[in-house]
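1. just the structure for this:
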Amino acid sequence: MSDDLTAIETWAGALLAQLQPGQRRVVTRKIAQDLRRSQAQRIAAQQAPDGTPYEKRKQRKNLRGKKGRLKRQKAAMFKKIRTQKNLKIEQDENQLSVGFLGRVARIARVHQEGLTDKVSRKGPEYRYPARPLLGFSATDQTLICDSLLRHLSAF
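-> Sure thing, here's the model as predicted:
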């Protein structure tokens, strides 16, 4: 995987070096937006970068609250974490990054690496299974190349 990224970096670096700094900033912004959209769609599909599905949530033991009511467990994980508010873009004319900041970054790191964390502020600790939120897939690499070529063909 790192060899593929190095090859893309070398190829794209030569093309980007020919552009003015303002044009590079526009290109990296567009690529970063495309990457963020791709990552958000993959998180919504509940898949790791390699295409494997996330491990299912642990079932709650007590699903009944008040008499006659059944608490329903939400099916989709990471609904709010994949929004533009939380999945941030940082870029300039030479580099770009897509990731999480602040408290959301801590939560994302726990799930990305499968660490132990408290379920709630005063609750018990739980070892979360590794659910990689961010990462490069083969489609992301082709997305970068296509986005760069699309922008360069407009000139």
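
2. CA atoms for contacts and neighbours, from now on please.
-> OK.

3. what's the residue nearest to the spatial centre of the chain in contact with, if anything?
-> The chain has residue 134 as the residue nearest its centroid, 3.6 Å off, counting by CA atoms, centre = their mean. For residue 134, the contacting residues are 39, 48, 49, 99, 112, by CA atoms under 8 Å, 6 or more residues apart in numbering.

4. please give me the structure for this one as well, since I'd like to look at both together:
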Amino acid sequence: MHQVEQAIAALINRSSPASRRKMNSALARKLRQRQQISIQKQQAPDGTPYAPRKNKKPGKRVMFRRLRTVRFMKTRSTPDDMTISFAQSTQNIARVHHYGLREKIETKGRKLEIKYARRQLIGITPHDVEIIGTEIIDFLSK
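-> So this is what the prediction gives:
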């Protein structure tokens, strides 16, 4: 298997930087769509449901409705890598929920420190790795 990986890496490196960037861009968009779907379903990438909101009626409001949009969930690709991240304005919200951190907020003149439940927003699953492999093979076969 190691020899196959080396052969594929050599084929990828022989392609032009522009075509590698195009491949990475397509992969990033596909993976972002998968992440958006899991956020829409209120599930971590591994399929486990998010912890419910505290003191809220279940099913009333969907969490991260705007955070999963293309406006806030950004992709960046170069010939050598690709990145899926949140826009600068929403990175703190995403980080606090993704890792289950504490955040200081001010509401109605009161300062509170809230501990948020861990809700993994972005992640790579074994199925995503299969998709990446399939896309690379499709790219190389063209």
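
5. coming back round to it: who wins on neighbours among the contacts of residue 134 of the first structure?
-> Within the contacts of residue 134 of the first structure, residue 39 tops the neighbour count with 25 neighbours, counted by other CA atoms under 10 Å.

6. just give me the match in the second structure for residue 98 of the first structure.
-> Applying TM-score structural alignment, one finds that residue 98 of the first structure aligns to residue 84 in the second structure.

7. what's the helix or strand for that match?
-> Here residue 84 of the second structure sits within strand 82-86, counting by DSSP states H and E.

8. try residue 142 of the first structure
-> Counting by DSSP H and E, residue 142 of the first structure is found in helix 138-153.

9. and that helix, how far out from the chain's middle?
-> Taking CA atoms, centre = their mean, to the nearest Å, one finds the center of helix 138-153 of the first structure at 18 Å from the center of the full chain.

10. tell me which residues in it are buried?
-> Of all the residues in helix 138-153 of the first structure, those buried under the rule 16 or more other CA atoms under 10 Å are 140, 143, 144, 147, 148.

11. try stretch 51-61 of the second structure
-> Of all the residues in stretch 51-61 of the second structure, not one is buried under the rule 16+ other CA under 10 Å.

12. name the residues that touch it?
-> Residues outside stretch 51-61 of the second structure that contact it (CA under 8 Å, 6+ apart) are 117, 118, 119.

13. from what I see, the first one and residue 97 are in contact.
-> Yes - here residue 117 of the second structure lies in contact with residue 97, judged by CA atoms under 8 Å, at a distance of 6.6 Å.

14. returning to that earlier point: check the contacts of residue 134 of the first structure and tell me the two furthest apart.
-> Farthest pair in these (CA to CA) is 48 and 99. Separation: 15.3 Å.

15. show me the helices in the second structure, by range?
-> Counting by DSSP state H, the segments of the second structure that form helices are 2-14, 17-40, 91-99, 126-141.

16. where in the first structure does the second one align, residue-wise?
-> Counting by TM-score structural alignment, helix 17-40 of the second structure lines up with residues 21-44 of the first structure.

17. quick one on the thing from earlier: closest to residue 94 of the first structure out of the buried residues of helix 138-153 of the first structure?
-> Using CA to CA, those come closest to residue 94 of the first structure at residue 148, 13.8 Å.

18. map that closest one across to the second structure for me.
-> Match for residue 148 of the first structure (TM-score structural alignment): residue 136.

19. give me the distance between that match and residue 26 of the second structure.
-> Residue 136 of the second structure sits 10 Å away from residue 26 of the second structure, going by CA to CA, to the nearest Å.

20. same question, residue 14 of the second structure
-> 19 Å.

21. between those two, which has more neighbouring residues?
-> Counted by other CA under 10 Å, residue 14 of the second structure and residue 26 do not tie: residue 26 has more neighbours, with 16 against 10.

22. just give the closest residue to the aligned residue in the second structure for residue 79 of the first structure, not the sequence neighbours.
-> The alignment partner of residue 79 of the first structure in the second structure, by TM-score structural alignment, is residue 65. Distance criterion CA to CA, 6 or more residues apart in numbering; nearest residue to residue 65 of the second structure, sequence neighbours excluded, is residue 40 at 7.2 Å.
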